[in-house]
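In: sequence and predicted structure, then a few things I'm wondering about:
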Amino acid sequence: MYALSWAIRSKSEWQRKISDPTILEKWRKEALDQQNASRIEEKLTSNLINYVLTELAGYARLSDPTTGIESGPFDAIWFSDCLISNELSDRLRGAVSQLENIPDELKDWHPGSNGQVLDLVHPSLYCIVYNRTESSSGSTSLKIDSPEYISFVTSERFCWLPSDFSVDPMDGSVQLISPYINNLHPTRHKALYPIVESVLGAFIPLFERVLSQVNGQDQDLYCDITPGSGRIMTKLSPGTDGKVEVPDNATDEEYEQLEEAAPKVLPEAFEKYKGELEKTIVPYSLRGKTIQCIIKLANIHLTPENAEYKGGSWHVEGMLNENIVASGIYYYEEENMSESRLAFRVTTGAPVYHEQWDFMCSKILYRMSKDSYCCQDLGSIATSANRALAWPNIYQHRVSPFRLVDPTKPGHRKILAVFLIDPSFERIPSATDIPPQQADWIFETLQELCTDPGSLFSRLPVELVDLIAENMPETFMTREEADEYRLELMKERTSFIPVWERDSSFSFNMCEH
């Protein structure tokens, strides 16, 4: 049902077309015709198709024509193709060029990316290193300790470093509170700071929709349970006398085939849409709040010699240390790239209200069979240029493969990502608490002070200045140290993914205890 709805809502001008009865009837007929070739777990009844078509008006009401925000392929995924103005997008491209136009030997190609992913601002560099990074408050400094509670989803060693932003209570505009954004020099890259604030301000209504729908997701709204029955189940159709002839020596596979072929009655959705979408929205506002965000800028570059991006791995952003509640990406430029999609899936609990033997109903409703992983695909969305996208960080996501359209020319795709720290949790250490850890920033500042006639540093002997530079506090990291910590962080989080998948995507069986 979600797939059918998203296929329709991916059409151009779908909100206008749903008011045309002729077009709706055409879509209904096409959907019904397609069921003949569908597998049983993919078949939709005419009632289910009717529900999807009548539900479209609800999706239209949730859309915002001013910002272009619409619901995506699944609940709590929201996007817009006009959220960021052309003027702001142009300013972003211009300011980012300063990060791009540097000598080749200084470019930061992401480790393990086959020379395709160029990191411009990445949170894994100069991150918080527990028991080394220092928090400064007035005249005192204190090392940041590792978390007291440790589990496989918590890092004992590292944490990304967010910045604090205030959200205006009236218009939702955003202003940086922290003195800097990690890995974005506050003087050299000063032009980017107000642009990041403006982009983040545009994302506020997108994030609010994500959080509002996540708050309302624990409601059961969509499926009728047969009156008088304590279990949702596949029931044999009238006239079968409740019996299916099964050979005594039938294997599990043969039994499943017989069960699949038998006529049956399945749970149905409501005959028509009754406002269930609106009921999943529990309004949540970020206005008037101080939020913590992690900023990332990256480009993917393909060349005729390196013409295909193989795609990413399934993952959520960060670990429990960061408390990332939602992710947002703005795809602000692409050239000579084939379509790429961002796919989503989510871990679930074992389906409830099913009899032990009723594997067919679970297969049809959830595409889950006995001993399958409790993980559901949620669909995917194209990551086209100028698209802004946000989703809850409980969803795993993965970038699909793509390649050059013209294999004789280079191509690129550029993104700005924002990771929102859960505002309902206790804040984590940020750039407000922790001074910049980049040793080269400090050296540059020291050199500038030494050449400034108005500074007392200009009066110091060269030997004393060198001594100061050689005895910087431990919290400052050289680029070599930061690179090494990044590799350790990546190794830790790469190791975390399979353990997390194993422990959260558990398989289920239908035995009752």
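Out: Thanks, I have it.
In: make it CA atoms for all contacts and neighbour counts henceforth
Out: Will do.
In: for residue 159, which non-adjacent residue is closest in space?
Out: Computed as C-alpha to C-alpha, 6 or more residues apart in numbering, the closest residue to residue 159 that is not its neighbour in sequence is residue 128, at 5.0 Å.
In: for residue 387, same thing?
Out: residue 81 (4.4 Å).
In: who's in contact with the residue most central in space within the chain?
Out: Among the residues of the chain, the one closest to the centroid is residue 327, at 4.3 Å (C-alpha atoms, centre = their mean). Under the criterion of C-alpha atoms under 8 Å, 6 or more residues apart in numbering, the neighbours of residue 327 are 317, 390, 391, 392, 393, 417, 418, 419, 420.
In: ok, it to residue 77 distance?
Out: 10 Å (C-alpha to C-alpha, to the nearest Å).
In: just residue 223 next, same as before
Out: On the measure of C-alpha to C-alpha, residue 223 and residue 77 end up 21 Å apart.
In: burial check on residue 483, number of neighbours?
Out: Using other C-alpha atoms under 10 Å, residue 483 has 17 other residues around it.
In: host element of the closest residue to it other than its chain neighbours?
Out: Ranked by C-alpha to C-alpha, 6+ apart and with sequence neighbours excluded, the top spatial neighbour of residue 483 is residue 125, at 6.7 Å. Assessed by DSSP states H and E, residue 125 sits outside every helix and strand.
In: can you count the residues close to residue 125?
Out: 23.
In: likewise for residue 199?
Out: Residue 199 is flanked by 22 other residues according to other C-alpha under 10 Å.
In: what does residue 29 give?
Out: 13.
In: another one to put next to it:
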Amino acid sequence: MPENTVDFSIVHAVPGLGKPLDYVPTENDPLYTGRPLPSALLQNTVESHGFSSNESVLKVLLPLLTVREILMLQFMEQVTDRPEWQKKVFDETIVEKWRAETASGFDFSKDMFEFCIAELRYKAENVYQDPNTPITVYNGDVVKSDSAVPDTVKIALQLAVKSLEDVPDKEKDWHPDSNNMVLDLIHPSLFPLVYGKSRVLKVSEKVVGLTDCVTRCGEGEVLEVKDDENPKANQYRRSISEPYSLKYQWLPSEVDISGPESRIISYINNLHPQQTELYSLVEKVIDAAIPLWERTLAPLHKGDLDFVKRVPCYDAEYKDPEEAEDTQGQNQGRDDDDGDEDEDEDEDEPRQIVIQPEPQPFAPEICQPTLPLSFKELYGAHARPLQIIVKLANIELTPEKPRYEGGTWHVEGKQNEHICATALYYYSNDNIKASHLAFRQFVDTYSVTDFKYDQGHHEFLEDLFGCQNDTGGAQDVGKVETKEGRLLTFPNILQHQVQPFELEDPTRRGHRKILALFLVDPNVRVISTAHVPCQQLHWWRDATTANGGLSGGPAKGLDKLPVELRDQVFEGIEGFPISLSEAKEMRKELMEERKKFVADQANLLERYNGFSLCEH
């Protein structure tokens, strides 16, 4: 074993446990493996005077893209969704058909099309020769694969979740405020780490495993966050919500990747270790997700998010006024229902029309992907487990509720979780129309400060970049279809949003089911289920009433009581372990805290990274 291998069979000090809540490992820390990976949570970026000048902070901001480049990325994403696209891009008949399709739709020029075909052909021959290679789409990087998870695993997962789904209606856990459309099977907001209530093992104690997580229930000490330990980033926020929660943290599981296959070595929060088949299937999906994460996180790990632009644009050039009179607007490439229309223009004055830039000549270095990471080398070789938060959820549609209206724009978690990337596995779609996940990137608004444009003509921002003055620096970059069997990964520097979808046949039920894996930054370990013995009262109750109790001691004989009396005994337990009803109340509070945080993040973006063009 490498000399710097740390013994992870014992508890180590991590943020909130023996270390300040906002602690990140430094080079003299035995847990140090590198700098924290950037995220979009802006936890250290905003001070009372605005953005910090710290270089690492600015890496959450991606280069501003022209509308035309975004259209090119969307077109290439759609092409790579087609079966055998690696062959089709060399078939001139098919390519001409695509050319006609683009020419009849959006503002898609000949040069844009030729560039896309050249890039796709280059990637087909040099990057994606193997049709099973995960495909990177959009800057960031968003990575998709329809073959990473074998069909055998998909079918087995569809069957295995029935043990969680087939419960009495009164026991179904419908997500709050979802109109009984989102069914939570495993959700990290239930029984999270609760500061001031959860019992956490002390540093140097033996960690909790799968076999003893219930028998050790109640071990440890109540974890408190003292007022004088409030992170500095929280203190900067004043009237807006803090990036660090002083109440809750989602609990990840520990996953050993030192061997040939992943092994979950601490319990998945809210999935009993007795569910051995589900544990095994989650491990297989983790194995499939790791190669995609290694691509998604490569630019962040390298510290280089300055992607080469396909369509450079450094100033606004305008059409001749006579030519502009015959031009039909500049919004062909954007959705009509985005709610951003500006009705304040003086209709008596003709709008100046910018000349849309063309892509530069194609060159391989423009689309050269960053070499993937190797989790095995970085972490597995040092016996350093990954920490992964697991969620299982269904969106259920019925003839009475035939349409899901979609989600909100957000990034995952608060800073306590240090989530750096997400993997979503869509393992079952039935009787629904095409559904999508959309992405939005935070961009460097200062990049247009020295832009040359006509006096007072701020509309160039919308015409060229799809953005508006006096709004936050974010760009909608596109969406990916969430097909059955698709595995999708993306970094926590991008916002994402579930798009609306509806039943295909409105006379019968339909669903979309996902397994979500949230990867904790491997360079910043957090409190996990290895540190927190089970908190679920019903897990502990079932163990104490089985086979004469956990140790044949105080609980002996409870199994002989009628169920009603047995439940009354356990309902009388106050404080700890935590009952399901109490956990659901805490979940509401956790969700409200995070809902406010998401809204405040949007306000923060506008206040400190918004477009603010002055007259010149």
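Out: Arrived safely, thanks for sending. All of these numbers come straight from a predicted model, not from anything done at the bench.
In: got a TM-score for the pair?
Out: The TM-score (TM-score structural alignment, normalised by the length of the first structure) is 0.84; 479 aligned residues with a C-alpha RMSD of 3.2 Å.
In: on that earlier part again, of the contacts of residue 327 of the first structure - the most surrounded one?
Out: Using other C-alpha under 10 Å as the neighbour test, the contacts of residue 327 of the first structure are led by residue 391, with 27 neighbours.
In: now check the second structure for the residue matching that one.
Out: Counting by TM-score structural alignment, residue 391 of the first structure corresponds to residue 490 in the second structure.
In: for the nearest residue to its match once chain neighbours are set aside, list the residues it contacts.
Out: Sequence neighbours aside, residue 142 is the residue nearest to residue 490 of the second structure in space, at 4.5 Å (criterion: C-alpha to C-alpha, 6+ apart). For residue 142 of the second structure, the contact set (C-alpha under 8 Å, 6+ apart) comprises 136, 296, 488, 489, 490, 491.
In: how about the fourth one: what's its closest non-neighbour residue?
Out: Counting by C-alpha to C-alpha, 6+ apart, residue 423 is the residue found nearest to residue 489 of the second structure once chain neighbours are left out, at 4.3 Å.
In: what about the one you found, helix or strand, and which?
Out: Going by DSSP H and E, residue 423 of the second structure is part of strand 419-430.
In: quick one: that strand to the first structure mean distance?
Out: Comparison of strand 419-430 of the second structure with the first structure after fitting gives an average deviation of 1.0 Å (mean C-alpha distance after the TM-score superposition for the first structure).
In: picking up where we left off before, among the contacts of residue 327 of the first structure, which are in helices?
Out: Using DSSP state H to define helices, no part of these is located there.
In: pipe those residues into CSV and attach distance to residue 233 of the first structure per row.
Out: CSV is the format used below for these (distance: C-alpha to C-alpha, whole Å):
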residue, distance to residue 233 of the first structure
317, 37
390, 35
391, 32
392, 31
393, 32
417, 43
418, 43
419, 41
420, 40
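In: residue 201 of the first structure: which of those residues is nearest?
Out: residue 418 (11.2 Å; C-alpha to C-alpha).
In: how about the closest one, what's its match in the second structure?
Out: By TM-score structural alignment, residue 418 of the first structure lines up with residue 517.
In: could you do residue 148 of the first structure as well?
Out: Matched by TM-score structural alignment, residue 148 of the first structure corresponds to residue 230 in the second structure.
In: what number of residues lie near its match?
Out: 17.
In: cool, and the one 5 residues further on?
Out: Using other C-alpha under 10 Å, residue 235 of the second structure is surrounded by 15 other residues.
In: how far away is it from residue 18 of the second structure?
Out: Residue 235 of the second structure is 21 Å from residue 18 of the second structure, by C-alpha to C-alpha.
In: what do you get for residue 121 of the second structure?
Out: 53 Å.
In: those two - which one has more neighbours?
Out: Neighbour count, other C-alpha under 10 Å: between residue 121 of the second structure and residue 18, residue 121 has more, with 19 against 12.
In: longest helix of the second structure?
Out: As assigned by DSSP H, the longest helix anywhere in the second structure is helix 580-608.
In: what are the buried residues along it?
Out: Of all the residues in helix 580-608 of the second structure, those buried under the rule 16 or more other C-alpha atoms under 10 Å are 583-584, 586-588, 590, 593-594, 597-598, 600-608.
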